[in-house]
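model this:
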Amino acid sequence: MIHLKKISINQLICLVITTQIGAHVLSIPYTESRHSGHDAWMSVLIGGVFAQLVIVLIYQLGKRYPTLTSQQYVYQIVGRPIGVIVNLLFAIYCAESSIMVAISYSDILHRWVLYETPWIVLVGFSFLMAAYTASPSLRSMSTVSQSVLTLLVISAAIIIISGIGKGNCSIFYRLVHMES
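As a prediction, the model looks like this:
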């Protein structure tokens, strides 16, 4: 039986992938390489491993406290006074992260597509789109996430396939000329 309030494992995987891949994954290696040279990939890899560990930790806590929200089980684990501080730090982190994502997306849009549009309008529309996206249920967000990831994979496959036939060094070229 399908429960409308739950999401499938495929939707969860798509949701995790699409939330981890964004403007930061595309811009962090460039920003880091200006400071650390060609070894910036290590910091991105370590950050990715750390993110996966945090996801597993959140998943395990969710399994242990299935009826409580994350804010409520923080109170259960560390107590009320420290829990208030931890939840406040989570809220500040989420706000800072949301602002950074909105600014990053707006910066990319301003540089590449909408260079005549005022920057504050782009930031405002980023927040409006985020609020509209976050307003429905988790199930509908994961369905959109699954659709976006599917389109991303199809687009990447088209780009890869279209690049296979280019040049004399391609695999396709060698395979065709080996058989004849």
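
use CA for all of it now, contacts and neighbours both
Will do.

Downstream of the lengthiest helix in the chain, the next helix or strand is which one?
Taking DSSP state H as the criterion, the chain has its longest helix at helix 80-112. Helices and strands here follow DSSP states H and E; after helix 80-112, the next one along the chain is helix 119-134.

so how far is the helix or strand following that next one from its chain's centroid?
Sequence order places helix 138-164 as the next helix or strand after helix 119-134, per DSSP H and E. With Cα atoms, centre = their mean, to the nearest Å as the basis, helix 138-164 stands 13 Å off its chain's centre.

Same question for stretch 121-132.
Worked out by Cα atoms, centre = their mean, stretch 121-132 lies 17 Å from the chain centre.

ok, now stretch 104-113?
The chain centre lies 17 Å from the centre of stretch 104-113; the measure is Cα atoms, centre = their mean.

just stretch 157-165 next, same as before
From the chain centre to the centre of stretch 157-165 is a distance of 25 Å (Cα atoms, centre = their mean).

what's the answer for stretch 99-116, then?
Relative to its chain's centre, stretch 99-116 lies at 17 Å (Cα atoms, centre = their mean).

and Ile46, how many neighbours?
Other residues near Ile46 come to 11 when the count uses other Cα atoms under 10 Å.

State the distance from it to Leu53.
Here the criterion is Cα to Cα, to the nearest Å. By it, Ile46 lies 11 Å from Leu53.

One more sequence to fold, the one below, so I can look at both together:
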Amino acid sequence: MKKSLIAILSTCVLVLNFSQINAGVVVLTAWEDGADICHNDPETGAEWFCGPFRVDYFGFTPDSYLGLATHPITHEMYAVLRDTVGAFHLIRFDVDTYNAYNIGTLGELITGLAFNATGDTLYGNTSDSAGGNSDSIFTIDIETAVATKIDDLPAPDGFGDTIAFNPNDGKLYHWGGYTTQSFNRLNLQTMTWENVGVP
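The predicted structure follows:
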């Protein structure tokens, strides 16, 4: 089945995603006490679902969202939420109940998320401004939010990084860069990077 690579920029979130043609558009918009997640039909504009997810009961004040990924089996959505003191949390959104759950603190400044095709691995990335583990790729435990580094990113200057998993070739794609952009893919079997080229 043909896939298209799409990038969505909404409030504080850049999402790079391989999606089926006409599969719909997901937009996350952050607000003070939570977030609105809307899934729209791209042809009619009709909302498949749209609703607020409150996170004010988590015990911290949200600042921004920095990543969004949909589990390919359960269709639950996962996001990175940065609070006002600078901690990064892994959040799960249940689109059936509109409940949000704080899985835990990531321990890394994750800015992008992507599931593999079966949903058993969640990948995350950091950017150039992430401190000790900047420009890195991680696997993330969706039960504990523990992030484990698996490789470095080939980013030229490291800003604006995001990732996506392509189920057609089983590779992880990375887009990054500010003054100089790069588009690369990681073979997860050999752990080698290939330059795709900037469109």
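
Need the TM-score from the superposition.
Counting by TM-score structural alignment, normalised by the length of the first structure, the TM-score of this superposition works out to 0.23. Behind it: 66 aligned residues with a Cα RMSD of 4.9 Å.

Let me see the contact set for Ala35 of the second structure.
For Ala35 of the second structure, the contact set (Cα atoms under 8 Å, 6 or more residues apart in numbering) comprises 28-29, 52-55.

Throw those into CSV and include secondary structure, neighbour count and distance to Thr105 of the second structure, thanks.
Converted to CSV, those look like this (DSSP: H, G, I helix; E, B strand; the rest coil; neighbours: other Cα atoms under 10 Å; distance: Cα to Cα, whole Å):
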residue, secondary structure, neighbour count, distance to Thr105 of the second structure
Leu28, strand, 24, 20
Thr29, strand, 17, 21
Pro52, strand, 19, 22
Phe53, strand, 21, 19
Arg54, strand, 18, 18
Val55, coil, 21, 14
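
Export those residues to TSV and append columns for distance to Gln20 of the second structure.
Output for the contacts of Ala35 of the second structure, formatted as TSV (distance: Cα to Cα, whole Å):
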residue	distance to Gln20 of the second structure
Leu28	19
Thr29	23
Pro52	26
Phe53	26
Arg54	29
Val55	30
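
Name the nearest of those residues relative to Gly104 of the second structure.
The closest of the contacts of Ala35 of the second structure to Gly104 of the second structure turns out to be Val55 (Cα to Cα; 13.1 Å).

quick one on the thing from earlier: name the nearest of the contacts of Ala35 of the second structure relative to Asn187 of the second structure.
Nearest to Asn187 of the second structure among the contacts of Ala35 of the second structure: Leu28, at 29.3 Å, using Cα to Cα.

Which residues are in contact with the closest one?
By Cα under 8 Å, 6+ apart, Leu28 of the second structure lies in contact with 10-11, 13, 35-38.

tell me the SS of Leu186 of the second structure?
Taking DSSP: H, G, I helix; E, B strand; the rest coil as the rule, one finds Leu186 of the second structure in the strand state.

mind checking how far it is from Gly67 of the second structure?
On the measure of Cα to Cα, Leu186 of the second structure and Gly67 of the second structure end up 19 Å apart.

Repeat that for Thr148 of the second structure.
Per Cα to Cα, Thr148 of the second structure is found 17 Å from Gly67 of the second structure.

who's more crowded, those two?
Comparing Thr148 of the second structure with Gly67 by other Cα under 10 Å, the one with more neighbours is Gly67, at 25 against 17.
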